[in-house]
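1. Pasted the sequence and its predicted model underneath.
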Amino acid sequence: PKAADIATAALRLANVGETLRGLVAKPQLMVDALHGKPKLAWRTEATGKDSLGNPMARVVLTDAVTGKQIDAWDSIETAAGDGRSLYAGTVPLQTTKSGSAYQLTDPTRGNTYTGDTQNKTDSCILILCYKRAAAPVLTDADNHWGTGAGSDRASAAVDAQYGTDTTWDYYKKVHGRSGIAGDGKGSYNRVHYGSAYNNAFWDDGCFCMTYGDGDGTTFGPLVSLDVSGHEMSHGVTSKTAALTYSGEPGGLNEATSDIFGTLVEFYAANPSDPGDWRIGEKVVKSGFGRSALRYMDQPSKDGASADCWTSSVGSLDVHYSSGVANHFAYLLAEGSGPKTIGGVAHNGTTCDGTKVTGIGRAELGAIWYRALTVYMTSSTKYAGARTATLNAAKDLYGAGSAEYAAVGAAWSAVSVK
């Protein structure tokens, strides 16, 4: 009984924050010869399910005499699979073997998983949701997920999982950040939310991403790579600067997600979805009236976003006031003037007629990430963002560096001085 209690406690500890149900622990007496001198030990596998019905399991080895824990490990098997996505071609997936089937859960990235809401919606009053639509993890018999067609519900799930994986890898390998919250824990995805739902969103309350299928006329399923990177980056902002989602801080919040969503797309280097400075170009349909949600080289091309800062920018919707920072980011990375990127024509205009020389996407990412995580606060406005990025550039490259000078020039080019 003591061995069972130890194993159950170990499973709970390994899944702090989860509500585990149906816990079962079965000790087996054995001789442990792998941890020093052979000795009697209890090998106990504790199993249970999380709040969404996904299985959890951990094996604990306990000294049969002293009752001390010798070793412990997760006992759900990792497997390498692949998926045919809607937008990104065939992509690799790390999944979990459970019995004779596979789950779309990635234990190599904090147990991130993707579930299907079966077109259900959340129960909310205003912005407070008291019951979220459950999204049990998807399963598959052969670990080859989706067909690449929208008629197969797993195809959109492949895009969502791939987007989560790529965003995790970008933050981990480029910025040294382990998971959205920086704690090594994975978020999860809910696909097929609602009916003809034209949106995708990050929710801090469930620490999850939710994707609608679109109405088929203006949008297809909103699971493209840059949308995933955008929405998950809202989670990063929430855990760092916590930029208020209104006024100029709200525009910076949205721009942060556009910037990192774009950098995630470039990081992936996926030939089916080459990097560019358009947001959501894969999900928009002809009925939307334009080729992307937003254009970072010339934000005003969407008909509403601001290219240049003015004192009234803070009164715009945050998706439009973000244009100033998006414009800055493009100019800092790519410079002004026409160029073709990812097979798409871009033209970095400036508000003051100056020419700006870009310093590269990696440098933009490094500067913005440090500014976000070290210098920005919930109330940072555009003038403060200029100061924050200059401080970040000084930290990273020096006050006399070309990078520091380029940050100042790019902000001046969008009228933030």
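-> Good, I have the coordinates. Numbering: from 1, shown residues only.
2. C-alpha only now, for contacts and for neighbours.
-> Will do.
3. Please tell me how far the nearest residue to residue 82 once chain neighbours are set aside sits from residue 78.
-> What sits nearest to residue 82 in space, not counting adjacent residues and going by CA to CA, 6 or more residues apart in numbering, is residue 92, at 4.3 Å. Residue 92 is 13 Å from residue 78, where distance means CA to CA, to the nearest Å.
4. just residue 407 next, same as before
-> Taken as CA to CA, the span from residue 407 to residue 78 is 44 Å.
5. These two: who's more crowded?
-> Using other CA atoms under 10 Å, the more surrounded residue of residue 407 and residue 78 is residue 407, with 28 against 18.
6. Check which helix or strand the residue nearest to residue 82 maps to.
-> strand 90-98 (DSSP states H and E).
7. Tell me the helix or strand right after that strand.
-> Heading C-terminal from strand 90-98, the first helix or strand you meet, by DSSP H and E, is strand 101-103.
8. Now do the buried residues in that next one.
-> Neighbour-count burial for strand 101-103, counted by 16 or more other CA atoms under 10 Å, picks out 102-103.
9. packing partners for that strand?
-> In terms of contacts (3 or more CA pairs under 8 Å, 6 or more residues apart in numbering; DSSP states H and E), strand 101-103 is packed against strand 90-98, strand 139-140.
10. The stretch 151-300 of the chain: strands as residue ranges?
-> 188-193, 200-203, 208-212, 278-279, 294-295 (DSSP state E, counting those that start in this stretch).
11. then this one, side by side with the first:
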Amino acid sequence: MKRLTLAGVTVLAVVTLVGTGATNAAADPTRTPRDRTIARATAHVKQHPAAFGYGPGQALSVRDVIVDPDGTEHVRFDRTYQGLPVIGGDFVVHTARSGTLAGHDHARARDIKLASTTPKLSARDTAGNALRSVTGLTVDSSTPRLVVWALDGTPRIAWETTVAGTGAHGEPDSEVVVTDANTGEELERYDAEPNVAGTGKSEYTGSVSIETTQQADGTYTLKDGVRGHVTKDAHNVSSNSVTASSGTLFSDADNIWGDGKKFSTDRSTAAVDAHANTAWTYDYYKNVHGRNGIKNDGKGATVFVHVGTKWDNAQWSDACFCMLTGDGNGTTDPEQVDLDTMGHEMTHGVTSATANLRYSGESGGLNEATSDIFGTMVEFYAGNAFDQGDYLFSDQSTPPWLRRMDKPSADGSSADCWSRTVKRLDVHNSSGVGNHWFYLASEGSGAKTLNGVSYNSPTCDGSTVAGIGNTKVAKIWYRALTVYMSSTTDYAGARVASLKAATDLYGATSAEYKAVAAAWTAVAVK
């Protein structure tokens, strides 16, 4: 990466634009198409600094690049201020096929001006306070970093402290505590990582064909050479220090895996589900949305099964670029490797690589809803007779279900409708608003039966909503997520983003646009 100065702004970029315009910058034959796309976006920042809220001391880094079939480009930037990460400072630059600036979408922060970036409180004191404030886990470490926190629109320096350890069942667990670096005021607190509560004989999807790799000695391993992911045994580790190199890669002599039993003593059985369901999720994103892997770079993640002891959960981790799955509670809930759970967890990785929705408040609810939505769509995409598509999340591994989309409040905790208090709920409960919207936009309101499951979805205003099918709604949501949302998008912002996406895909006067709008109104997001 190179540093360059744009109208008094220091920018960290992968292109050099000094003394050039957008056209010349993009015309350099030595650049890749991605480089030229980034060059055009960065040139727009140079030409329109006020629109992006830039001033001296700021730098850019690219998080994601998307190019539409019609040539429209969308480059997502994170930024720093005097070398400090700006939390809530990300934005997307939209460039038309002609090379002109087509628009932009921001998170919370615009202009960033601080009198000083020297904290009055030390990292050591901050870490100690964070350690004392966290309960419910055995602490292994506490790591603070200095940031510019701008989620409320008023930038200030803050200590962002990650307290890492293990939970009651040996599962990796961690919490982030953000405090004002000058006053010590707690600004934010949230979970560090998103959670939800060959031939293989799987637990949930019957006999499946899985991609394996043959070794020089003739044995086979659970390494998918097509999609790139590998599946490992974590050996019930009780530490959050799991890395991509941890655990043991599953191997087998005859390339026939598992015994198809729940709570199986054959440790490869859970691995069959995890391996196959990760492949289905990868294929869904590639074949439906044109996304080549979590980061759109063709690389697969590491998948761990048998994490913790009686850990009834699963988790995505950016730190190890991996999915961690537990063995269930040992009685009613089997291993947490069913199809929608794996789709849910891999989607957390996709969200992190794109909009990077913060895991707190309404953006955290949208993060969870996004994983529920695409986990559900993976089920419909797979078309597996043993686990047919439905709007019940984790119904196989946490029977009868963990969450349901037609009426989220049926679990006793989730919200059907938006209100000012939704942001105070746990993110798994505030996700109900987004899940309810998705169901209404897809299937409509009222009673119906799909694949043997009965639904009866209310609306918050008594209106009647007609659905347009989940395939269309999922395409709209994917575009909203990857093109228009930012790290701090709330439900009102999600409505705007999804209507922009519906306009792009189907037109502003289309039935699809009207259905998306009606579904948002029906969950009180106006």
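-> Everything's here; your move. Note that the structure is predicted; figures quoted are calculated from it, not measured.
12. How far away from the center of its chain is the strand holding residue 92 of structure 1?
-> How far strand 90-98 of structure 1 lies from its chain's middle: 18 Å, per CA atoms, centre = their mean, to the nearest Å.
13. swap in stretch 252-268 of structure 2?
-> 30 Å.
14. same for the strand holding residue 92 of structure 1, what does it pack against?
-> Strand 90-98 of structure 1 packs on strand 77-84, strand 101-103, strand 105-106, helix 153-175, going by 3+ CA pairs under 8 Å, 6+ apart.
15. Export the ones you listed as a markdown table, with columns for distance to residue 363 of structure 1.
-> Formatted as a markdown table, these follow (distance: least, CA to CA, whole Å):
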| stretch | distance to residue 363 of structure 1 |
| --- | --- |
| strand 77-84 | 32 |
| strand 101-103 | 37 |
| strand 105-106 | 30 |
| helix 153-175 | 11 |
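16. closest to residue 141 of structure 1 out of the ones you listed?
-> Distance to residue 141 of structure 1, taken as CA to CA, is lowest for strand 101-103 among these, at 4.8 Å.
17. Residue 263 of structure 1 reaches residue 366, doesn't it?
-> No: using CA atoms under 8 Å, residue 263 of structure 1 makes no contact with residue 366, being 10.8 Å away.
18. Tell me which of those two has more neighbours.
-> Set residue 263 of structure 1 next to residue 366 and count neighbours by other CA under 10 Å: residue 263 wins out with 23 against 17.
19. I'd like to know which elements the helix or strand hosting residue 475 of structure 2 is packed against.
-> Residue 475 of structure 2 is part of helix 470-479 when elements are defined by DSSP H and E. With contacts taken as 3+ CA pairs under 8 Å, 6+ apart, helix 470-479 of structure 2 sits against helix 361-382, helix 427-443, helix 491-506.
20. and these as CSV, adding distance to residue 4 of structure 2?
-> Below are those laid out as CSV (distance: least, CA to CA, whole Å):
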stretch, distance to residue 4 of structure 2
helix 361-382, 33
helix 427-443, 40
helix 491-506, 32
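21. Deepest-packed of these, please.
-> Scoring these by mean neighbour count under mean count of other CA atoms under 10 Å gives helix 427-443 as the most buried, with a mean of 28.
22. What residues in structure 1 pair up with that helix?
-> Under TM-score structural alignment, helix 427-443 of structure 2 corresponds to residues 318-334 of structure 1.
23. likewise stretch 479-497 of structure 2?
-> Taking TM-score structural alignment, stretch 479-497 of structure 2 hits residues 370-388 over in structure 1.
24. which residues make contact with that stretch from outside it?
-> 237, 240-244, 248-249, 252, 325, 389, 391-392, 407-408, 411, 416-417 (CA atoms under 8 Å, 6 or more residues apart in numbering).
25. 7 Å instead, please
-> Contacts with stretch 370-388 of structure 1, where a contact means CA atoms under 7 Å, 6 or more residues apart in numbering, come from 240-244, 248-249, 389, 392, 411, 416.
26. now do stretch 268-285 of structure 1
-> So stretch 268-285 of structure 1 is contacted by 87-89, 166, 217-222, 224, 226-227, 262, 265-266, 291-297, 341-342 (CA under 7 Å, 6+ apart).
27. Likewise for stretch 296-309 of structure 1?
-> 277-278, 294-295, 320-321, 323-324, 326-327, 330, 346-349, 351, 414-416.
28. mind running it again at 6 Å?
-> Stretch 296-309 of structure 1 is contacted from outside by 277, 320-321, 323-324, 326-327, 330, 347-348, 414-415, using CA atoms under 6 Å, 6 or more residues apart in numbering.
29. possible to save these as TSV with distance to residue 173 of structure 1?
-> Converted to TSV, the contacts of stretch 296-309 of structure 1 look like this (distance: CA to CA, whole Å):
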residue	distance to residue 173 of structure 1
277	22
320	31
321	30
323	28
324	28
326	23
327	26
330	22
347	30
348	29
414	31
415	34
